[in-house]
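*Asks:* Build me a structure from this.
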Amino acid sequence: MKTAAIAQRYLDFFEKNDHVIVPSASLVSDDPTVMFNIAGMVPFIPYLTGVVPAPHPRIADVQKCIRTNDIEEVGKTARHGTFFQMLGNWSFGDYFKEQAIRYAWELLTSSESDGGFAFDEKDLWVTIYETDDEAESIWRDTIGLKPERIQRLGRADNYWHTGQPGPGGPDSEIFFDRGPAYGKDGGPAVDDSRFMEIWNLVFMQDFIQNVQSGTEFDIVGELPSKNIDTGMGLERVAFLKQGVENMYETDQVRPVLDRAVELSGRRYGAVHEDDVRFRVIADHVRSSLMLLSDGVRPSNEGRGYILRRLMRRSVRAMRLLGVDEPVFPALFEASRDAMKESYPVLEKDWAVLSGAAFAEEETFRRTLAQGSTILDLALNETKKGGGSTLSGSEAFLLHDTYGFPIDLTLEVAEEAGLQVDRGSFDTLMQEQRQRAKADAKGRKRQLADVSVYREFRAHGETGFAGYSDLQTESRVLGIIIDGHPVQTASEGDVAEVILAETTLYAESGGQVADKGAIIGAGFELDVLDVQRPVAGLISHTVHVASGSVAVDDRATTVVDAANRRAAKQAHSATHLVHAALRDTLGQTATQAGSLNRAGYMRFDFAWSQPLSTDTRSEIEDIVGRAVNDALEVTTRIVSLDEAKEAGAMALFGEKYGNVVRMVDIGGPWSRELCAGTHVSTSSEIGLVSLVGESSIGASNRRIEALVGQEAFRELAAERTIVSQLTAALKTPRDQLAARIDELTANLKAAEKRVAQFEAKEREGRVPALVEAAQQVGAYRVATADLGAVGSADDVRTLALSVRERLGTDAAVVAFGGVASGRPIVVVATNDAARAEGAKAGALVRIAAGVLGGGGGGKDDVAQGGGTDASALNTALTAVVSELQGA
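*Replies:* As a prediction, the model looks like this:
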């Protein structure tokens, strides 16, 4: 049974049993404290906690999930994967324990011809919470499961909660016995490798407080409305139904593994280490493709870092399998074909997704080439110094700064006959993790506690009247200070204010929040921010400028009209730029994010090459024509399917409901799903001036533009500068660029002549400096304070010239100078001096210490500096003294 068929069979069963089927939420979590949806229940937490009313009493879905906390276990076990799919059925105040257990048992044990999965009852075991007599009774007396196959476990195994005060409850897990070949008998309490968990039924019935950990909390009462939250692992059911050994060999994953086998020429099942690598590749490529499809792009932080790590681990594993050429074109294509039946968007958006993947591989290949060069130098230095072990600090530098994997460092070092100080490397890695934990100390690691908004959300959605009005009268539903509901807020307080209706736009879709005020009888509130903490609720962060505001007060929201007008211009300009980009570059130049505020817009899009000056001008020209044509801007509320049929553009990774707002500018010329505020006609946008275009990653570019009055001010400032230049250079405006090029060329030529003169002058000083060298112990030592110099390179060049003239006897050169007011010292030694023990790096550190600074370098030449230029002669004398004592 194919994985897609298993999922469909699950949904069909629950649809037949009066559940509304909903699509998977994005992998990108709405919760600000977690990056991804790490479990099937995460998107439903607002409904499970009662903060947001559930749209239906019964729901079923297949939820995409990403979990990377066990990334090092991927490929080593049968069940660890970074991307997985959870089959879930949900009851919000409807059916409870008995019906949830009946549904699970019926679906698992019914024949395939009756729509079930045909698991043999004798192979199924269950666990229940240690005090849940009701669940045991249902399993034993209603289902007929033998008592010896029902096991009671404690909180660590069979109790679920969010990690916050609020709802929780016992659960019952269903396990499949894989047989004696996979471990010892005795049920899941004895061996969870042989007994594989396939379904978890959570009975959300308790209210908990004083949560200290997963097992430390107090159950303080029952919930007034009980919920069912279940999850069945699709990949686990798939590999059991398909008769394979693990999830990597199922139909949605195995094709990538097979392609990796083909590329490497090695056999799967022959060598354990190779098998682990094949499975890592199969898992990580699929996870990467799914993350890309939900709008995540490789980067060095946040979600992008997780994606980059998965992709680079795949490349690394292929390299360890002996494949050095690009592999993503073959591997990602195999994953697309395996997953497209379940996720058709992978084929539809293939050009964009593959472009991002291939660009990241090329970037990493360049990183590997650079890292290999640096590693080779480090290995040669280690060998030259007679060492047999590369230091952990050098291995960490390669990993941390250049992204060079430690596995490759170990491999290359072994080929060179050297070891790596892995213990030191691991210590440095642990220190880095501890620093990262310290940086994140203030962030919650559990799901965000939004229960404070439950009471306010129960009044219904916040009405937004801001599309048509700038003011509206409303009522204060709630006030929150420091995360706690209060009845009043007084002058000087900063608080959140929840209103029944508002005209103030909450930040979303790239558009920043409105500026404005909330006023009422006896109070005035300055609006600092407007956000949507939970779906359907708008919260205003305010500073109480005067008076006191209380719950149930009447209040009027007042939008800053000038700021709103400029923000609308910027947001509509973003739509024009998007349309112009697609006209110019093609349909693959899709939006990857935006920011709109008064007078400014930023637009990120999928593209891997810099835009030429001509292309930028063409985009500006298209936008200018659209503004000049006064295109009508219209909005319509339609179903998501209608919007898609009409060709509306949607932002990658953005969540949309079944009913959406579609914004047209000039009809189909620009048609996007958007909840932002917009002008009535494109002519209201005014001037749009592109001021920047840059890279924000291997496959993404960013355009920045000024809009309206801000664009006019920028161009006026540039006109003033041009006028000043034409006057100063006595050159007509149309000849200004040529005149500046001429002056620049003349300046470069003059600088070159000056540099040649200075080099000749320096070379002329060499004989005198050589002549002045003195014998100091075993060394011939040349020292000099060169006075003012152009740069440290001048001192270094002169020191190396003098060292060469001093011949083959042990010689040390220590020169100093002052560049831009700061002292510089350079020490150079020849082979004979180093054989006597004189090391340039050690000597320069002595001199730099006298100057109040530091320095370093290799044994043959080193450089340092400091802050006290008056101590330069003393610093050089310190070098001589060190050599005298040697």
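*Asks:* only C-alpha atoms for contact and neighbour calcs from this point on.
*Replies:* OK.
*Asks:* Distance from the chain centre to the helix or strand that contains Leu743, please.
*Replies:* Take DSSP states H and E as the rule and Leu743 turns out to sit in helix 736-771. The chain centroid and the centroid of helix 736-771 are separated by 48 Å under CA atoms, centre = their mean, to the nearest Å.
*Asks:* Stretch 715-724 now?
*Replies:* The chain centroid and the centroid of stretch 715-724 are separated by 40 Å, computed with CA atoms, centre = their mean.
*Asks:* Show me what the helix holding Leu743 is packed against.
*Replies:* Packing contacts for helix 736-771, counted by 3 or more CA pairs under 8 Å, 6 or more residues apart in numbering; DSSP states H and E, involve strand 779-788, helix 792-805.
*Asks:* helices and strands around the last one, which ones?
*Replies:* For helix 792-805, the elements it packs on are helix 736-771, strand 811-819, strand 822-829, judged by 3+ CA pairs under 8 Å, 6+ apart.
*Asks:* mind running it again at 10 Å?
*Replies:* Helix 792-805 sits against helix 736-771, strand 779-788, strand 811-819, strand 822-829, strand 861-865, with contacts defined as 3 or more CA pairs under 10 Å, 6 or more residues apart in numbering; DSSP states H and E.
*Asks:* Please identify the most buried of these.
*Replies:* With neighbours defined as mean count of other CA atoms under 10 Å, the helices and strands packed on helix 792-805 peak in mean count at strand 822-829, which reaches a mean of 29.
*Asks:* coming back round to it: could you identify the helix or strand that succeeds the helix holding Leu743?
*Replies:* Next along from helix 736-771, by DSSP H and E: strand 774-776.
*Asks:* And that next one, what's buried?
*Replies:* Buried residues in strand 774-776, counted by 16 or more other CA atoms under 10 Å: Val776.
*Asks:* Please generate a structure for the following sequence too, so the two can be compared:
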Amino acid sequence: METAEIARRFLSFFEKNGHTVVPSASLIAEDPTLLLVPAGMVPFKPYFLGQRTPPFETATSVQKCIRTKDIEEVGKTSRHATFFQMLGNFSFGAYFKEQAIPLAWELVTTPVADGGFGIDPERLWVTVYLDDDEAAAIWRDKVGVRPERIQRMGMEENYWSMGVPGPCGPCSEIFYDRGPEYGVEGGPEADENRYIEIWNLVFMQYERGEGGDKSGFPILGDLPKKNIDTGLGLERLAAVLQGVDNIYETDIIGRVLHRAAELAGVRYGDDHGQDVLLRVVADHVRSAVMLVGDGVKPGNEKAGYVLRRILRRSIRNMRLLSGTDTAYMHDLTAVSIDAMKDIYPDLADKADVIHGVIDTEEAGFADTLRSGTTLFTRAAERTRHAGGTVFSGSDAFQLHDTYGFPIDLTLEMAAEQGLTVDETAFRELMQRQKDTAKADAKAKKLGNADVSLYAQLLEGAGATDFLGYTDVLSESAVRGIVVGGVSSPAAREGEKVEIVLDRTPFYAESGGQLADTGTLTVEGRAVVDVEDVQKPLPGLFVHRGTVRAGEIAVDDTVHAAIDTGRRHAIERSHSATHLIHSALRNALGPSAGQAGSENSPGRLRFDFTADNALGESRLSEVEEEVNTVLSGDIAVRTEEKTLDEALKMGALAMFGEKYGDRVRVVEMSDYSVELCGGTHVPSTARLGIVKLLGESSTGSGVRRVEALVGVDAFRRLSKESALVGRISEQLKSPREELPERIDSVVSRLRAAEKEIERLRAAQVLQAAGSIAERARRHGPALVVAEQAPEGAGGDELRALAADVRGRLGEAEPAVVALTAVPKDRPVVVIAVNKAAQKAGIKAGDLVGVAARALGGGGGGKPDIAQGGGTDASKVDEALRAVEARVAGA
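*Replies:* Here you go, the predicted structure:
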């Protein structure tokens, strides 16, 4: 029975028994205490906790789940998987044990022809909690399970809670007997490898207090309502009903696994180590597809890190299996989407997005692996040569810091070479880097002063009066001076200084708008160049700069003057940001919310929430809309209102901003209305033009557009026009015909490159005859072991090895070992004839010998196999190792 049919039957059975079918919730958990959904009951948790009133008394679902707690065990056992689906039926006070138990038994044992799963009752055992006599009696008297098939277990196995105070209760589980070939008799308490759990029925009837996770907590009393929460693992049941050994061989996961084996040139079942790698790939690719389908993007935090980790494990395992750096994820992703779409049809609609995210991550990780693996190999060799078994924390940190190597990958690679990693030292270095980064950021924005010093300045001098909305000049009094992180009565020429004024026209960096620069002048005595302005505390403006001449002191009166050219350029960028935000919302809908911005002189960047790229055509539409609006010379009005008034009039609140009772509203007619504390142009015509430079991704669900404004935009367009003119002149083609002309040139170039590749391959194959003539006997076989002609890649190498093998015939055992170094990565191909295979010489064994010498791995079939490594200097050593192995065969 196919997996999709199992899910359909489950939902149909419970729907016929009065349950509401509820679609699977997203893998991204709404529960703030969870990262991803780890169990089928999670979407119903608010109903069980009484936080919400359920819209139905009973429900049934097929819930997508992700668990990464035991990720290291994935592939090693038949039970562990990162992504799985939990079939469940739920009751919110409508029924309890006396109905839940018979329903489960009925569905499991009803013949297939009658809509059930058709499992022989004689293959089933059940467990109940130690003192749950009620459940045991129902199984025995109402269902008819023989008493010897009912076993009692303790809290570790048969009692459920969320691990925190709240609902809890005993469980009853159904186990399937896989047969004597899987272990000893005696039921689940004797052997859980032979007897596997397929269904867990939780009787949620008590409230627990503080205590341990699985046991050791007090029972505080009964719940107001007794609830049912059951979970049947879809993949486990599929393995049972499809008669396969484990979940990785079922119809859906198995399709990915066997395609991975085919792509890698290996066969599932031939080698345990390879089988584990294949199972990890199959599980992780499916998990990645489902995570991306639910909107997760690879990143370094939270769900994004989970996705990045499982994708990188998949990519690296495929490289180990195939011995090449070929990109396989696109193919495997397509297989997984096709296998899962019967249960989740939306995957087909999201296929382009899923492919785009996974392909991009694979390409990025390829660069990480290429550079990082070389460093890892050298460090590991250094450790072994020194007689050590611990990979240093400093080397692990360098891999992470310089090459982006995740610590999990370093741990795996070290374990493969029999090494451990000094994780304690690694964590200490990571923490030291974080502390340094925080200190650097603080120094950049606030000098080296302690925040308590700014608190004293604010208390003593009072809040700074900001005049910058209307004035660019002011006469101000110096209320405080900080030099070298401490308060000072004065600052002299050449010193870095921080100055607090009673009032200022200088805008302090906030809301994405960069700070003003300018000068503070003490008439006839001192000049300070203001390079930055920050607000370390609300209301306190700190002017950072350098004393250019003279001496400035507390209580001096200064002439404060901002750089008006810079201010006006920043204002143009800031106003353009508001227009771009509105145009994006018009194009994408209200979901395109601001996620950050930076407004600098003549240039801006704007981050917004979106799942997919805009595309060139939509980006052009946004740019055209913005320029159309600003050319209308719309007045930019600002007004102060209460927060409630501003929100009622439709003003947008910006990302990351905190608002008081009174807010500033910036209006550009009804096209753009936003809460904003920044400065702006008086009318949109002041912007001149806005040129969008492009759009990119900055992380999970966040896109970024960058733009030039005013004169900067004009200069960019002028340069582009001149460049187009030069190309037009060189190609002797009118500007309007350039796209077709360039396409034609590129097409001819690609055709020429393909022809060159064809000729190079032919040239490589021409060497087959002379290579075969150089065969020499080593032990029982003729052996050719040498480097292929220059220009050979992996495909050419395989073809050449097969050709040489054919020329050596079948009269006696023959082995062909050829190497090449395309793109500075050594590759080895081993081909053996049938006579050699009969003599016990296998290509897969020999390629492992060569690949290990190269610092890598490989695999393949008995007649031909391929591997690779990272150390091109060891090519001759690898060939000699193959000769030695054959000689000793």
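*Asks:* And the TM-score between them?
*Replies:* Once the chains are laid over each other, their TM-score by TM-score structural alignment, normalised by the length of the first structure reads 0.54; 535 aligned residues with a CA RMSD of 4.7 Å.
*Asks:* circling back: next, the angle strand 779-788 makes with the helix holding Leu743 of the first structure.
*Replies:* Between helix 736-771 of the first structure and strand 779-788, the angle formed by their directions is 140 degrees, by axes from the mean of the first three to the mean of the last three CA atoms, to 10 degrees.
*Asks:* do you know which of the helices and strands packed on helix 792-805 of the first structure lies nearest Asn200 of the first structure?
*Replies:* Proximity to Asn200 of the first structure (CA to CA) singles out strand 861-865 among those, at 64.1 Å.
*Asks:* In the second structure, which residues correspond to that closest one?
*Replies:* Residues of the second structure offer no counterpart to strand 861-865 of the first structure, counting by TM-score structural alignment.
*Asks:* Give me the angle between the next helix or strand after that strand and strand 779-788.
*Replies:* Going down the chain from strand 861-865 of the first structure, the next helix or strand is helix 872-884, by DSSP H and E. Angle between the axes of helix 872-884 of the first structure and strand 779-788 is 170 degrees (criterion: the same axes, to 10 degrees).
*Asks:* contacting residues around whichever residue in the first structure pairs up with Gly269 of the second structure?
*Replies:* The equivalent of Gly269 of the second structure in the first structure is Gly269 (alignment by TM-score structural alignment). Gly269 of the first structure makes contact with Asp275, Val276, Phe278, according to CA atoms under 10 Å, 6 or more residues apart in numbering.
*Asks:* What of Glu361 of the second structure?
*Replies:* Neighbouring residues of Glu361 of the second structure by CA under 10 Å, 6+ apart: Lys297, Pro298, Gly299, Leu307, Arg308, Leu311, Arg312, Ile315, Met329, His355.
*Asks:* can you check Asp741 of the first structure too?
*Replies:* By CA under 10 Å, 6+ apart, the residues touching Asp741 of the first structure are Leu747.
*Asks:* what about the nearest residue to Thr684 of the second structure once chain neighbours are set aside, neighbour count?
*Replies:* Excluding the flanking residues, the one nearest Thr684 of the second structure by CA to CA, 6 or more residues apart in numbering is Leu630, at 4.6 Å. Leu630 of the second structure is flanked by 22 other residues according to other CA atoms under 10 Å.
*Asks:* Figure out which of the helices and strands packed on helix 736-771 of the first structure is closest to Glu761 of the first structure.
*Replies:* So among these, helix 792-805 is nearest, using CA to CA, at 10.4 Å.
*Asks:* Where does that closest one end up in the second structure?
*Replies:* Counting by TM-score structural alignment, helix 792-805 of the first structure falls onto no part of the second structure.
*Asks:* Surely Ala94 of the second structure is in a helix?
*Replies:* No: using DSSP: H, G, I helix; E, B strand; the rest coil, the assignment for Ala94 of the second structure is coil, not a helix.
*Asks:* From what I see, it and Thr58 are in contact.
*Replies:* Yes: between Ala94 of the second structure and Thr58 a contact is recorded at 6.8 Å, counting by CA atoms under 10 Å.
*Asks:* Mutual contacts of the two, please.
*Replies:* Overlap of the contact sets of Ala94 of the second structure and Thr58 (by CA under 10 Å, 6+ apart) consists of Asn227, Ile228.
*Asks:* who's more crowded, the two?
*Replies:* Between Ala94 of the second structure and Thr58, Thr58 has the larger neighbour count (other CA under 10 Å), namely 22 against 14.
*Asks:* okay, now Asp114 of the second structure: neighbour count?
*Replies:* By the measure other CA under 10 Å, the count of residues near Asp114 of the second structure is 9.
*Asks:* Kindly state which residue of the first structure is aligned to it.
*Replies:* If you follow Asp114 of the second structure across to the first structure using TM-score structural alignment, you land on Asp114.
*Asks:* Tell me how far that match lies from Asp12 of the first structure.
*Replies:* Distance, Asp114 of the first structure to Asp12 of the first structure, using CA to CA, to the nearest Å: 11 Å.
*Asks:* just to revisit the earlier point, present the contacts of Glu361 of the second structure as TSV; the columns should include secondary structure.
*Replies:* Listed next are the contacts of Glu361 of the second structure as TSV, based on three-state DSSP:
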residue	secondary structure
Lys297	coil
Pro298	coil
Gly299	coil
Leu307	helix
Arg308	helix
Leu311	helix
Arg312	helix
Ile315	helix
Met329	helix
His355	helix
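*Asks:* could I get those residues as a markdown table with neighbour count and distance to Ile174 of the second structure?
*Replies:* Below are the contacts of Glu361 of the second structure laid out as a markdown table (neighbours: other CA atoms under 10 Å; distance: CA to CA, whole Å):
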| residue | neighbour count | distance to Ile174 of the second structure |
| --- | --- | --- |
| Lys297 | 26 | 37 |
| Pro298 | 25 | 38 |
| Gly299 | 17 | 39 |
| Leu307 | 26 | 33 |
| Arg308 | 23 | 36 |
| Leu311 | 25 | 34 |
| Arg312 | 22 | 36 |
| Ile315 | 24 | 37 |
| Met329 | 22 | 37 |
| His355 | 20 | 39 |
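*Asks:* And the furthest pair within those residues?
*Replies:* Greatest spatial distance among the contacts of Glu361 of the second structure (CA to CA): Gly299 and Met329, at 17.7 Å.
*Asks:* which strands and helices sit next to the host helix or strand of Lys641 of the second structure?
*Replies:* Assessed by DSSP H and E, Lys641 of the second structure sits inside strand 636-642. Here strand 636-642 of the second structure touches helix 643-648, strand 662-668, strand 672-675, going by 3+ CA pairs under 10 Å, 6+ apart.
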